[in-house]
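*Asks:* any chance you could fold what I've pasted below:
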Amino acid sequence: MLNPRFYEALGIDDIREKVQASERLTIEDGRRLFECPDLSSVAALAHYVRMQRHGMRVTWVRNRHVNYTNVCANDCRFCAFHRRVGEEGGFTLSLDEIVDKATSAGDITELHIVGGCHPELGLDFFETALRTLHEKLPNTSIKAFTPVEIEHFAKLESISTREVLERLSAAGQEMMPGGGAEIFDPDVRARICPEKVSGDEWLRISKEAHSMGIRTNCTMLFGHVESVEHRLDHLDKLRRLQDETNGFICFILLPFLIKNSALELPEGFAGVSAPDILRTLAISRLMLDNIPHIKSYWVMLGVKLALTALHYGADDFDGTVVEEKIGHMAGASSEQALTPEGIVAMACDCGFTPVERDALFRPKNTEPQGESPC
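*Replies:* Sure thing, here's the model as predicted:
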């Protein structure tokens, strides 16, 4: 129960009323929630919304990540993953290696493919990869290439981003991941990723994909040089695009990890705290009233914090993953993979009902009718 007297004492009962009436929160409402001294009250609001939408269900997917290269033409200051051509530590998978990684993961529902903006890998390479993967894994949905990669392919081939999307879609791309959004504010981007596609262009390419029927995820990288105002502006821009297109299916919050980062930070900066992560996730659930799902991305949060986040508005736990390099090269200490049995057991232990899903968040209905996986 959301006790009105408790929220009155905190000075945010008007926000509670909006939440319970399913009214949209303003940026100023979001700012007040960031300033609220009682984190549990913010969590309760987000959990209320989560329960109204999804009940005690926690969705998860049998998925496999393939990071095809870390060679990148961009030089994002925060990124510990990227390498220049010929630099020590750089890698680029061959077509056979991409296919081997994808097909060795067993029975997967979703294949997640992302990588650096390699200056020498043309679009035909990825079209061939997608066709081969689609042929070998006909029952697996392919979620591939962020708006940043789409823009890179367009520049490399001197064609429009729409043509890139059309060619990739024809080859087997079904969805797009949401990476590269970072923080949309241009001043922040000038400090953390000056060579990367602008925030406006990221949004434009996402809108273009949505207009073609390609569903996408969206993200926010936070906990570096941005302010609370920048976070709220970012969420508002996602919300406004979703009003137009209804193409985002899931939002993923990505805490900045400081290990191996070249970003200039204040002396003694230790990274974003767990309470700030949970508060920002809860406020994201409250602000993004038109995006169906909020992911608790255990790869970046760590398993324990990701399970806690399920009580702060998140309803999805991602999946098995199998192998992930981007977050781990930045210092993520989580496991490289989880088993289906492990995910189900953890969700049950936390009082939730695990529901296996497909790439579009539709239940797979693997359990016998009426039987609980717990």
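*Asks:* from now on I want contacts and neighbour counts done on CA atoms only, so please keep to that.
*Replies:* Noted.
*Asks:* what residues are up against the closest residue to residue 363 other than its chain neighbours?
*Replies:* Leaving aside its chain neighbours, residue 363 sits nearest to residue 357 (4.3 Å; criterion: C-alpha to C-alpha, 6 or more residues apart in numbering). Taking C-alpha atoms under 8 Å, 6 or more residues apart in numbering as the criterion, residue 357 is in contact with 59-61, 363-364.
*Asks:* any of those buried? List them.
*Replies:* By neighbour count, with 16 or more other C-alpha atoms under 10 Å, these hold 59-61 as buried.
*Asks:* in strands, which of these appear?
*Replies:* Mapping the buried ones among the contacts of residue 357 onto strands (DSSP state E) picks out 59-61.
*Asks:* can I get those in CSV including distance to residue 338?
*Replies:* Formatted as CSV, these follow (distance: C-alpha to C-alpha, whole Å):
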residue, distance to residue 338
59, 14
60, 11
61, 11
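*Asks:* to compare against the first, here's another:
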Amino acid sequence: MTANPEIDSILQRGADGGRITPEEALLLYTEAPFHELGEAADAVRRRRHPEGIVTYLIDRNINYTNVCVTACKFCAFFRAPKHKEGWAHPIEEILHRAGEAVELGATQVMLQGGHHPDFGVAYYEHLFSSVKQEFPQLAIHSIGPSEILHMAKVDGVSIEDAVIRIKAAGLDSIAGAGAEMLPDRPRKAIAPLKESGARWLEVMAIAHRHGLSSTATMMMGTGETNFERIEHIRMIRDVQDLAVANGYSDVAVEQSHEVGGFRAFIPWTYQAENNHLKGRTQATTMEYLRFIAVSRLFFDNISHLQASWLTTGKDIGQLSLHMGVDDLGSIMLEENVISSAGAKHRSNLQELITMIRTADRIPAWRDTWYKHLAVHLTPADDPTDDRVVSHFSSIALPGGGVRKALPLVQTS
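*Replies:* Presented below is the predicted three-dimensional model:
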């Protein structure tokens, strides 16, 4: 209970599973007492995931090129076409990195890169089919709506045709990449050459109709207003409503590979190094934690909420487990895009599990679709492979680190 009856009422309704409006979400975000807000969000987590499990994943982000025509102001990864530091890895290099990931227990790869001017649908068909043929056990959770729009434009085909073809080639799930901020004003300010937020969501809706589920993300801290942060999640919730209404998303069968819709929401914080924005604005820890809690209350139609310890730090990642979060994301065996902008937080498998356990939660290793592969009920159940360390960054090496093998960097 708080001193404000209106806030009390909204918190109670959200905690009980009722829908809150965008206006109410904004009121909670800006005025609700911190502890009461977290308590209500955690009540949602307990109702959705009563077994007290917090999940994690082992995966590797593999970049196929850093060449990009979009030139987003917050990105430190891309190089313009014909830049002397631009590169595109051959399929053999990508398969080599995928093989290393499999050896370390990865169940997923995220194939991620720039909007290369020459890469159309056929390139991605070859990329996905090559990985899937060599490593059928790996889920390909990759690219985002921006890449789909780009490949369709390069080849002069429809978005629907592009989605059908890349799914047939082996794409299992679409990443929430490229969402950043969906409302028009902040999106144009940080990524003026990208598609609109509405167009980004339109591509997601097409993919959902064709049985591809996805994640949704948000980058906080580039100068957006509190209202625009809430508007971002309002836009995502509306698209998820359509998926649920049309039977593309069904929580009861969400672990099926043939069910569309958003599986999880993942907000993360802008990293300020080596890009044009240069850290003029950034989200505070309290802004992030409050937004995590409001997101859990607001998304009555999305099952999972993931914390971004990579950008906020492990201490904030653990604290978020008391603000409605049920997933700590992954031990990323390789990550370059956010790292190149200054994300320096690293962990290893044992440390991530300890973060979960000392927050009074039960750790569980999951796959892309949140199926539990192993539940660590007691410390005796914990895996002990000290090779599983996040994360090696190959971007600092010439040519993107071709044939630079794991082992990975030290967590310190």
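*Asks:* ok so, going back, the residue nearest to residue 363 of structure 1 matches what in structure 2?
*Replies:* Aligned counterpart of residue 357 of structure 1 in structure 2: residue 366 (TM-score structural alignment).
*Asks:* show me where structure 1 has strands.
*Replies:* Under the criterion DSSP E, structure 1 contains strands at 57-61, 63-67, 110-114, 141-144, 175-176, 215-222, 248-255, 293-295, 316-319, 353-356.
*Asks:* now the ones you listed as TSV including distance to residue 240 of structure 1?
*Replies:* Formatted as TSV, these follow (distance: least, C-alpha to C-alpha, whole Å):
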stretch	distance to residue 240 of structure 1
strand 57-61	26
strand 63-67	30
strand 110-114	26
strand 141-144	23
strand 175-176	19
strand 215-222	13
strand 248-255	11
strand 293-295	16
strand 316-319	23
strand 353-356	30
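*Asks:* and residue 12 of structure 1, which of the ones you listed is closest to it?
*Replies:* Nearest to residue 12 of structure 1 among those is strand 293-295; the distance by C-alpha to C-alpha comes to 23.3 Å.
*Asks:* contacts made by the closest one with the rest, please.
*Replies:* 249-253, 285, 313-318.
*Asks:* can I get those residues in JSON lines with neighbour count?
*Replies:* Shown next, in JSON lines, are the contacts of strand 293-295 of structure 1 (neighbours: other C-alpha atoms under 10 Å):
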{"residue": "249", "neighbour count": "20"}
{"residue": "250", "neighbour count": "21"}
{"residue": "251", "neighbour count": "28"}
{"residue": "252", "neighbour count": "23"}
{"residue": "253", "neighbour count": "23"}
{"residue": "285", "neighbour count": "28"}
{"residue": "313", "neighbour count": "31"}
{"residue": "314", "neighbour count": "32"}
{"residue": "315", "neighbour count": "29"}
{"residue": "316", "neighbour count": "29"}
{"residue": "317", "neighbour count": "24"}
{"residue": "318", "neighbour count": "21"}
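*Asks:* widest-spaced pair of those residues?
*Replies:* Using C-alpha to C-alpha, the pair of the contacts of strand 293-295 of structure 1 lying farthest apart is 285 and 318, separated by 16.3 Å.
*Asks:* who's in contact with the counterpart of residue 270 of structure 2 in structure 1?
*Replies:* Structural correspondence for residue 270 of structure 2 with respect to structure 1 (TM-score structural alignment): residue 256. Contacts for residue 256 of structure 1 (C-alpha under 8 Å, 6+ apart) come out as 78, 221-224, 271-272.
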